[in-house]
Each structure stands twice: as structure tokens, then as C-alpha cells.
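A.B. asks: need a structure here:
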Amino acid sequence: MNMTDPTEMLNVKKPGLALALTPVILTLIVLGIQLFYFGDFTPHIPLAIGLAITGLVGVKLGYKWKNIEDGIFHVIHVSLPSVSVLILVGMIIGVWIASGTVPTLIYYGLIILSPAIFLAAAMILCSVVSLSLGTSWGTVGTVGLALMGIGAGFDIPMYWTAGAVVSGAFFGDKISPLSDTTNLAPAVTGTDVFSHIKNMMPTTVPSMLIALAIYFVAGFTLIDNSGASFERISAITTALNANFTISVWLLLPAALVIFLAVKRMPPIPSLFAGVLAGAVVAMITQGAGVHELLTYANSGYTIETGVAAMDSLLNRGGVQSMMWTISLVLIALGFGGALEKTGCLEAIIKAIMTKVRSFKGVQTVAVCTSMSTNLVAGDPYLSIALPGRMYAPIYRGMGYSTLNLSRAIEEGGTLMSPLIPWNAGGAFVISALGLGIADGQVENLLYIPLAFACWLSPVIGIIYAQLGLFSPKATDAERQLWKEQGEAVAEGYETEADGRVSGSPVAST
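C.D. replies: Okay, the predicted model is just below:
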């Protein structure tokens, strides 16, 4: 919770479970009406209504509006770097299409890859790039966009390609030491980032292998490869050659961004360097003017190649194309901040913890809490930070390493974010990949179940918890560190021989 002047908080009450659930349930009802009754995929207003309802709950509890406002803007402020990444990715998409970087990726992809192995190759490529860059959003908006073009050339349904892209991109984000969420999870739970990454391997490796196998099977059996005719692919490559200079040298902007990421340069200047490099390449190789490049960076690239599939894919990008996503992210962040500030999220979590008495239960609840926070608040950062702060003392009191917790919130937070359409991650995926959900193409939401690696990982983690596998106990070094840091261990917990816990079910944070 955010710190507030104690004199302003004397008359503030803590919400009961029923009151804490009120803004959540009402928001979900309004959201459901908007999405399923009216068939309008614009979750902005339902989330704004939820924010207003939460504000009223806060006033009822004794908060002043200034207190609630501080909570809203605190969460928004913390997440502004991600909004900056969205703006830069929009610029990169427009400029890299103009430079020929994205068209070159599509061109060589259509020549080198075959439809049968495309989905598996797409997941692997996105995994490598995301691991190098440390950003799933940057990977989706650049390499992922090119892969959507290749998939269209092979006549593969958009949702299959998007599922493979999301699986790979968010896998890399999950285990990259350069990723913000990969650093946030251990930070809020009191572990180090490399131990955290190592402890995620037991769930990451199986989920990726299973996803890879499914994409291979789908490529050979489920997807109609006969649709990927030579004529169709030839038409696309011919159109690309006619409208762009195609050369391997045009991949230099992407190589530069990856190089800067490997050198551990901050993501925002690294991405901006990619924009500038793309602009220089566009002027040298494609003959683009300065004013044109400014337009592409702001409003997106426009072209008519004569091939409808390519036109719909290449006519995109720019800062303005991200405004729908950014506005949704800001409203969702404000809603999440209000829920946290008023104590509603904390009350719900504590109510859940009164029913949980064992490690397997706590681990399952930690994953589900991160998922639920993602679902309700629409913010992957809050879904990691809040459960991490709330549950860390519980794990310590039970004698289990908080590495279990950091893995749980990473999987429920990072990996579930792109699977929720109104979440920051899901909204970006839909916008960047051109899935057209806002235009009524709801069938493209099938990418959600097809992003196998994202939802398999937390499922495997929950199974491990039930079986007692890969669930490390706290080491002597960890216990000593907690003592040195003066971290309070949850009082009243006693771990019994069967792994159950007796005593007080809720620890003060």
C-alpha cells in the first residue's frame, strides 16, 4: 500500500470482503455487458466506471479523494516506462516498414521457411529475440509483425500465428535478465534475479517443449498447407520486390537493437536508437524523405502493393496506432491503483488466505491471485507486485523459499497478461498484430488458447505444488538474509510434518 500522512488516515476503515468485492464484481458485470451483449470490444469505459465505483467505496471507508488520487497516479507513474515502450514500438513499426526491415523479414521468411514448420519456427525465433531484448512487447511489435505477414503468405489463420508469436515472445520476457518483470518478481519477494530465473526452468522448459510439439503437429496436420500455393507466395514476394529494396543489410536496425540489449543498455534509448537507425536506412535504401519519416513515425506507414493481405499488414504503425492501447492501459492502471489504495485487493487476498492452510494451497493461491489481479486490474506490474508483497511473509513463516512465490507471480502475472484482451499485454498484442478484435473479428481471440506456453507454465507449476516437486525450502543463507534485513516472518505459523501449516492464516504486511 502507498504511504499516506497518518493524520489523514485516522478515520479510515478497512473494507470487509463484501464491500471489497463490490467494485470488482460490478466492473466485471459492466464489462461483460459491453463485450458480450453489445458485442463492442471497447473495455475503456467499463474500467473507468469501475474506477469511479472504487472511488465511491474509498470515500465510504473514510478516504479523501486526494488519497485515492495519489494511489491511482502512483501506479500509473510506476508503469510509465512501459507506456514509453509502447510509444517507441509504434514508431519502430512505422519506420521499420518504411526502411524495408519488416518487408525483408517477410520476404526471406517466405523463401526460407515452409508452412509445415512455420509455427514452431515462429515460436523459437520470438523466444530468442525476446530473450535478447528483454521485452515481449518489442518482440511482438517487430519480429512478431513480420511473422504475421509470413503466416498470411502461407494462408495460416492469424490466430495460430499470433498464438505462436505470443508463446515465444512472453517466454523470452519471462526468463530474460534484461526484462523488467523478471527483475520485479524477485525484487518484491526478496530473492535475486538469477536464482529466480533458474527456479523457473522446471516449468518453463516443459511448457515450451509441449508448445513446440503442438505447433509441429499443427503445422503438419491441422493447418491446410495446400492453401500456401506457390502462386500466392510468388505474388507477395513480387509485390515486396516491386515496392521495396530487399537486402539482408536492411536487418541492421534490428541487429543494432539486439546488440544494445545484449550490452544491457536501457530499453528506451535502445529502442529509440532502433527508430533512428531505421530512419537512416529508409532514407538511404528506400528514398524516404524526412517529412515522410516523421509522418510514418507518428501516423504509421501507408502503401498499396496490389496484394490485399500485404496492404492490411503493412499499413500500420506510428505513435497514433498505439493510442487505443495506451488509453486502455492508463485507465486499467488507474483502476488497479484505486483498488490497491482503498485496501480492496488486500481484503480479498486476506479473505482467501483464511481458507488456505498448506504450502500447496498457498502456492496455488499465489498463482491464481496474480491471474485474478491481471484480470481485474488489467496491469501485469500490479499483478506481480501486490501478491509478492502480500504473500512473502507467509512463505517465510512456513519455511519455504520465496523463490516459489517469485515463480508463481511471474507465471500468473507476466504469462497471463497477453491472454486477457483488456489487460495491458493483451491490448498491445491485439493492436500490434492487427488482430482486428475492435473491428468485430472476434474469432482472432482464438490466439488465447493457442498461446500454449503461456498458460501451460502456471498449470505445470500448480501441479508441482500439489506433488511437492520443485518446491524448495528456505536455505540457511536465506534465513540469515531475512534476519539481517530485519524482515518479519509471519507470526503464528508452524509447519507440520505433512507440510500443512497451523496457526494464524494471515500475516501482516
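
A.B. asks: make it CA atoms for all contacts and neighbour counts henceforth
C.D. replies: Noted.

A.B. asks: I figured Leu415 hits Phe170, correct?
C.D. replies: Yes. In this structure, Leu415 is within contact of Phe170 by CA atoms under 8 Å, at 6.2 Å.

A.B. asks: ok, these two, which is more surrounded?
C.D. replies: Using other CA atoms under 10 Å as the criterion, Leu415 and Phe170 rank with Phe170 on top: 31 against 27.

A.B. asks: mutual contacts of Leu415 and Phe170, please.
C.D. replies: The contact sets of Leu415 and Phe170 overlap at Cys454 (CA atoms under 8 Å, 6 or more residues apart in numbering).

A.B. asks: which ones are touching Ala187?
C.D. replies: Contacts of Ala187 by CA under 8 Å, 6+ apart are Val193.

A.B. asks: quick check: which element contains it?
C.D. replies: Secondary structure from DSSP states H and E places Ala187 in helix 180-189.

A.B. asks: shouldn't Ile156 be within a helix?
C.D. replies: No. Read with DSSP: H, G, I helix; E, B strand; the rest coil, Ile156 is coil and lies in no helix.

A.B. asks: setting aside sequence neighbours, what's the nearest residue to it?
C.D. replies: Nearest residue to Ile156, sequence neighbours excluded (CA to CA, 6 or more residues apart in numbering): Ile223, at 6.8 Å.

A.B. asks: one more to put side by side:
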Amino acid sequence: MDLKEKEFNVFVAIIPFIVMIFAMLIAVIVLKVDPHIPLVIGTATASIVALTAGYKWKEIEEFMYKGIKLALPAIIIILLVGLVIGSWIGGGVVASMIYYGLLIINPTYFLVTILIICGIVSLATGSSWSTMATIGVAGMGIGMSMGISPAITAGAVISGSYFGDKMSPLSDTTNLASGLTHTDLFDHIKHMMWTTIPGLIISLIAFFFIGFNVIDTKTFDTNSVNTMLVTMQDNFVISPWLLLVPVLVVVFILFKMPAAPALFMGAVMGFLCHFFVQGGAFSSAVDTLTNGFELTSGNEAVDKLFTRGGLMDMMYTVSMTIVAMTFAGIMEYSGMLKSIMEQILKIAKGTFGLITSTLFSALFVNATCSEQYISIVVPSRMYLRSFVEKNLDTRNLSRSLEDGGTLTSVFIPWNTCGVYIFGTLGVAAWEYGPYAILNFSVPIIAMILAATGIGIKKISDEEKENLLTEIYGTDKNPNAANATL
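C.D. replies: Have a look, this model is predicted:
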């Protein structure tokens, strides 16, 4: 199917997005209901616009199927995370992580500590999702035990996890951004330091002061923490040996085992701990994998902390992902998104305009297509030639794609990253958004650097011609970019 035959006026192409956002604002802010139906409304609107452009319903269905297919790897990981959380709670793994964390971590420095730990683990594994599903889950429990707002703790976990993911040579988004822009992987990582390291420093300073404000060590209620410790001991077998389970999962990923089998092995180990270490019935351990773990200790705070997980606990997240990707599929494959992006490209003037347009285009794709990978792929197709022709090294584009695509995905509630975080950490995007400090500070820093010229890598005219030949061959047609990427 040749999608180039369908051209949309930009004002027509943007209608589905406007309708969806308007419906989302009414549903979430006014009616305070879930965002699924606004996404359905957006999908219906996009379908109508596509039909009026001449597409047949069979073709529109195919667009939706393609969109869902893009999200299938994410859906598999989401389901596996449900298994991991349920089995680790039932197996006492999460209880042990929280128990020893409460004994070791100073409440005042907890937020800085959890940010650094998540950053190190994510940097080593290349996966923000795996880090949040392991270290992040435990960190949320420790934060709740200390009386820290879940939104603040989630912000620290997300900031650390996405720092490591963004800067790791093992990260899929890092490899994707460098590969699509024909940039050396390690040149790409080095160039990202200009924006990401200042963002990390800002985050550490901010969480250092937040930690002092949210917890006063002089008035900190140690009795409530001690009560939680006792309650956990009464209901779980607490052992440092159980900490080997998350350690082994991290080791598996370090040795380049894909995330899905690594998480599955983690779920298996948690299941065995539930049965052999905690002494749970075999049927109970199996049921926990499906329906999650339920604790009735009489301590409301502890019960809330340990009653979750399982496949069914992730169905909200999975359903939102599927609905969001039907909308994304129509916007992407019908050509509506392309029409919008081309208009953005026309107004990009100079280095600042080009980099800023790339950042906002990636954010826009995150909102319309609900998937961070597309937010890297689509702008890379649209902007690569423009960067090179303006004598800008491709590493400026690869960095901008990650600054605007990878990091901003967490702010969109219906993006696969936003729904994953909600399912894993239990906090919605509009709650943790103000505290995901690294994720919003880095794009701002990127625009400042673009305006000042600091950290912008230029190329000579000779290098430009060589690079254009390397990427596009002898074809001088700007549309060749889409055929080669």
C-alpha cells in the first residue's frame, strides 16, 4: 500500500489529536475517570478522517493492527512484570528488599540514594523498565514506609532509571537513535553528556533538598517504621538470601540476556521462593501469578504495600496500551502524522529552530503514537538530511531524539512508558510528572545549548558532502531519506 498517495492538509491531520486531547482533559480532569474512552474517541475520529481521505475500512483496520503490533514487545514485558511483582511479593523478595532497605538507608538521603542506585543498575543493564520493575518496586515500598509521597519517590526512581537507560551502550533506544542517524554509538553517548550530566546534577541537588523538606529526622516517626518491620517479619520469612533473586536478574541482563527471558526467570525464582521459602501452598503460589498477592495483616499500610501484582493487575495497563496503539497506528500509517511533521520541518530555521523542532516533534509523536520508539524513528526520518545540509553533525540529531523522545515518553499517560510506570510503580503520569526532574530538565538544557551554540558539533562542507553521499548515495532527492532508513 503506497501511503504517499494520501496527502492531508495539516489542519485536517491534526483534528484527531485535538479531539483526543480535549476528550482526555474532560475525562481525566473534570470527570476524573480513566483515559481509555478518550483514546477510543481519538481512534474513531482518526478513522473518520482517514475514510474521508479515501481509505477503505479494511485498510484502516490494518493500520490499527500494525500499531498494536508495534506495542506487542512492550505488552509482553508488562505481563512479565506482573508475574515478577506477584511472585516476588509472595516469595518474600520484596519484603526482604524493603526490610533491609529501611534498616540501612538514611531517610534524609533516601531520594538521592534511590536515584543513584537506579541510575547505576539501569546503566549496567541498559533497561529502565527492568530497573523500575526490580529496584523501583522496592524503592516505592521503602519510600511509603518512610511516609514519602509515592509521586516523589517515583520521580526519583524514574530520573535515575532513565539516566542509566539513556547513557548505556546496552540500551535499545540508545542504539536505535545512533543507528538511524548513522552516528557512532559511543560518539552518540559522549555527545549526550552535554545535556544529560547537567540534568543529573540538577536532579541530585533537587532531591537532596526535597529529602530534607519531606522528612524531618528529628520528628521522624520511627515507631511506625518499627511496626512495619515487625509486621513484615510476622508475615514473611525475611532473609538476605532472598536478595539474590533480583541480583541474579540484573546479572542475567548484564550478560546480555534479553529482558523478557530475564524477567521470566525472575518470576520463576519468585514462585519457588513462595513455595519453598515462605511455605505457601502450591495452588496459592500459582494463583498469585495470576491474581497477585493479598496480605491481610491488620496493618493497613503494610497490606496496601503487599497486595498487588499478577497478570490481572496488569490488564488495565495492557488495555490502555492496545487502545492507544490503535490511535497511533492510524495516525502513523495513514500519513496524517507525516503531514504534521512536514509542516513543523518547514518552520525550522537555524540550529536552534532545528533542534527545538526535533525535541517538540519527538514529544508530539510520543503523544500521538504512544510509543517512544516511534518518537525516535519518525523524526530521524524527517530531520536527518536537514541536519547534515546545515553542517550539523548527526550526533546533534541523535542526542535530540533521545532528549525529546526517550525522556518525554514518561509524561504521556497513554504512552507505553506512561502506562508501564503506572502499572509498575502505581503512580500516574500527572502525579509523578513534576518530580521526574531529569526527564524535563534535559530537554530544556538541550534548547539552551542550541540557542548558545555550546555543545553543538559542526561539520565542514567536505564532511557534509561525504556524509550525504554515505547516507543517500548519489541520489539528491530529499525523499530518499525515507527509503534508506
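
A.B. asks: TM value for the aligned chains?
C.D. replies: The TM-score (TM-score structural alignment, normalised by the length of the second structure) is 0.94; 481 aligned residues with a CA RMSD of 2.2 Å.

A.B. asks: thinking again about what came up before, roughly how far does the residue nearest to Ile156 of the first structure sit from Val367 of the first structure?
C.D. replies: Applying CA to CA, to the nearest Å, the value for Ile223 of the first structure to Val367 of the first structure is 33 Å.

A.B. asks: quick one: the helices in the stretch 1-150 of the second structure?
C.D. replies: Taking DSSP state H, counting those that start in this stretch, the helices of the stretch 1-150 of the second structure run over residues 10-13, 15-25, 36-52, 57-90, 93-104, 110-125, 128-131, 137-145, 150-167.

A.B. asks: which bit of the first structure covers the fourth one?
C.D. replies: Helix 57-90 of the second structure falls opposite residues 65-98 of the first structure when the two are matched by TM-score structural alignment.

A.B. asks: in that stretch, what counts as buried?
C.D. replies: Buried positions in stretch 65-98 of the first structure, judged by neighbour count with 16 or more other CA atoms under 10 Å: 67-68, 70-76, 79, 82-83, 85-98.

A.B. asks: with stretch 17-32 of the first structure instead?
C.D. replies: Result for stretch 17-32 of the first structure [16+ other CA under 10 Å]: buried residues 17, 19-24, 26-28, 30-31.

A.B. asks: what's the mean deviation for stretch 372-384 of the second structure versus the first structure?
C.D. replies: Compared with the first structure after fitting, stretch 372-384 of the second structure deviates on average by 1.3 Å (mean CA distance after the TM-score superposition for the first structure).

A.B. asks: that stretch maps to which residues in the first structure?
C.D. replies: So stretch 372-384 of the second structure sits over residues 380-392 in the first structure, by TM-score structural alignment.

A.B. asks: which outside residues touch the matching stretch?
C.D. replies: So stretch 380-392 of the first structure is contacted by 75, 79, 181, 184-185, 188-190, 336, 346, 366, 369-374, 377, 402, 405-406, 409-410, 412-414, 417, 423-425, 509 (CA under 8 Å, 6+ apart).

A.B. asks: swap in 6 Å and give it another go.
C.D. replies: Stretch 380-392 of the first structure has contacts (CA atoms under 6 Å, 6 or more residues apart in numbering) with 188-189, 370, 373-374, 409, 413, 417.

A.B. asks: equivalent analysis for stretch 76-84 of the second structure, please.
C.D. replies: With CA under 6 Å, 6+ apart, stretch 76-84 of the second structure has contacts from 260, 267, 289, 309-311, 314.

A.B. asks: then stretch 458-471 of the second structure?
C.D. replies: Counting by CA under 6 Å, 6+ apart, 391-393 sit against stretch 458-471 of the second structure.

A.B. asks: measure Ala453 of the first structure to Gly94 of the first structure for me?
C.D. replies: Counting by CA to CA, the gap from Ala453 of the first structure to Gly94 of the first structure is 29 Å.

A.B. asks: centre-most residue in the second structure?
C.D. replies: Centroid-nearest residue in the second structure, with CA atoms, centre = their mean: Cys417, separated by 3.5 Å.

A.B. asks: what range in the first structure matches the strand or helix carrying it?
C.D. replies: According to DSSP H and E, Cys417 of the second structure maps onto helix 416-425. The alignment of helix 416-425 of the second structure onto the first structure (TM-score structural alignment) covers residues 424-433.

A.B. asks: which of Ile223 and Val367 of the first structure has more residues huddled nearby?
C.D. replies: In terms of neighbours (other CA under 10 Å), Val367 is the more surrounded of Ile223 of the first structure and Val367; the figures are 26 against 18.
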